[in-house]
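Undergrad: No letters, just coordinates:
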């Protein structure tokens, strides 16, 4: 188990139990107590937990794991999905991305495409304009000179780093997108794409509505499930990019007219 996988597991155990003992955690992770102490010290520096004598305690605030820790799950599948999504992008396109670990992989794949990065646009024009309400995506890609980053503004959601609220809606109401790449907590052939947070779903729905083409990116564990707040109905989805883990569930989307790419 690598460092980030350990951090992810420790945070999940802490969320479940409220407190962790170093020796108990070391036994569960099959690592030394010294390794667990170093991991807990690092996570405490990131203000993700409170160190105690002999262990750690959860913060009193309520938040989910930041994306950099959640991204260890199904990372290979998400990277393949990100690469397939990035292949749809053409020079001078305006693309939109919401927050999430899968859309972060889309952003990275777009940013590292050699044909976009190596050939500058006319008169210094950006190769791609990227509109996002995700703080982590904007932060990561802001150093890429060939990508113009447009953020929505709004109130930051600590669970996803997404900006939501009236300010985000105002900016999105003024832009037009060639493609919106939307990640979702659940994608069902009957119910469409949905999110756990109604605030995020509202902004994601507007992001999708401002695009000429809507591409939903979701690993196969999300297919055939539903979350609290709908982002869009199935018939609004042009393309679904997923992995090969659930071919039967993916075929149900094709039956409803959605173009499905499995990678």
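TA: Thanks, I have it. Model, not experiment: these values are computed from the prediction.
Undergrad: From here on, just use CA atoms for contacts and neighbour counts.
TA: Noted.
Undergrad: Doesn't residue 245 lie inside a helix?
TA: No: going by DSSP: H, G, I helix; E, B strand; the rest coil, the assignment for residue 245 is coil, not a helix.
Undergrad: what about versus this one:
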């Protein structure tokens, strides 16, 4: 098994290097490197070597693996982010962000689902974790799942007792969703018990917001199909106000988020009659992160 290089002796405690990287698996280490490049926009091999206390040979190998997976773009002497500042990161990159929070939120979300329910799992990395958290007793219990996410459909393909309805249309790779007139036509006349959606932003003034203008008109159609709308979102989205408003707060019934959410925001939602579920996120040494197979070589 590949091992990271031990940090040199004599480093100061205030160093930005991460000696703990030597305890990470290659998959976990590459996830951390990918996020570092995404946050910086660009990083050299030397900078990443100092940051993670790794040899330049190891860094170059990791960057090559990440580039093959489409998570970074190799440049002279280093790598650059695949999306620029203020642009939406790729779907694979977003899967790496706040994963512990997303998994805790997902576990709470499945508690709202009963055997035999008809649920709509919209696209997005948090909703993907909801799909992954569905227990066998639900998947074997006559559940119907509607989705416009290719990744969620792929996750649920192995459960023949779950009726899977995939809404097709024009596929948008960066968001892993289908959009367009075909989706809108399929939504007309449909009825589900619960719609689970993620969000790019959530504010008291404008409700649920997104930067994805291609799909913004779909959300009110989806909401009209549902007995209840549940927003699943980690606390980093709270207070963000993105380009397009997709649902007002009075169009959703519940929010599931983590315990880093501002208390005043939670209280304001509850005062408006929304159900708010706050899940604790236990601090750990580092999350287990999913990396595409071709980045784990």
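TA: Arrived safely, thanks for sending. It should be emphasised that the depicted structure is a prediction, and the values quoted were computed from it without experimental measurement.
Undergrad: All the helices of the stretch 1-150 of structure 1, residue numbers only.
TA: Along the stretch 1-150 of structure 1, counting by DSSP state H, counting those that start in this stretch, helices occupy 3-17, 22-29, 33-45, 67-70, 75-86, 101-111, 114-117, 135-141.
Undergrad: quick one, which of those helices is packed in tightest?
TA: Stretch with highest mean neighbour count among the helices of the stretch 1-150 of structure 1: helix 101-111 (a mean of 24; mean count of other Cα atoms under 10 Å).
Undergrad: Distance from the chain centre to it, please.
TA: On the basis of Cα atoms, centre = their mean, to the nearest Å, the separation between the geometric centre of helix 101-111 of structure 1 and that of its chain is 8 Å.
Undergrad: Which elements pack onto it?
TA: Counting contacts by 3 or more Cα pairs under 8 Å, 6 or more residues apart in numbering; DSSP states H and E, helix 101-111 of structure 1 is packed against helix 67-70, helix 75-86, helix 135-141, strand 177-183.
Undergrad: Spatially central residue in structure 2, please.
TA: Nearest to the geometric centre of structure 2 sits residue 125, at 2.8 Å (Cα atoms, centre = their mean).
Undergrad: From residue 172 of structure 1, how far off is the aligned partner of that residue in structure 1?
TA: Under the alignment (TM-score structural alignment), residue 125 of structure 2 pairs with residue 101 in structure 1. Taking Cα to Cα, to the nearest Å as the criterion, residue 101 of structure 1 is separated from residue 172 of structure 1 by 21 Å.
Undergrad: And residue 221 of structure 2? What does it align with in structure 1?
TA: Checking with TM-score structural alignment, residue 221 of structure 2 has residue 206 as its match.
Undergrad: Using the three-state scheme, assign its match.
TA: Three-state secondary structure (criterion: three-state DSSP) places residue 206 of structure 1 in helix.
Undergrad: wait, what's in contact with it?
TA: For residue 206 of structure 1, the contacting residues are 169, 172-173, taking Cα atoms under 8 Å, 6 or more residues apart in numbering as the criterion.
Undergrad: surely residue 231 of structure 1 meets residue 196?
TA: No: counting by Cα atoms under 8 Å, no contact exists between residue 231 of structure 1 and residue 196, whose distance comes to 10.1 Å.
Undergrad: quick one, which of the two is more surrounded?
TA: When neighbours are counted by other Cα atoms under 10 Å, residue 231 comes out ahead of the other of residue 231 of structure 1 and residue 196, with 30 against 15.
Undergrad: That one maps to what in structure 2?
TA: Using TM-score structural alignment as the criterion, residue 231 of structure 1 maps onto residue 246 of structure 2.
Undergrad: on contacts alone, who are the packing partners of whichever strand or helix holds its match?
TA: Per DSSP states H and E, residue 246 of structure 2 falls inside strand 244-247. Taking 3+ Cα pairs under 8 Å, 6+ apart as the contact definition, the neighbouring helices and strands of strand 244-247 of structure 2 are strand 207-210, helix 218-224.
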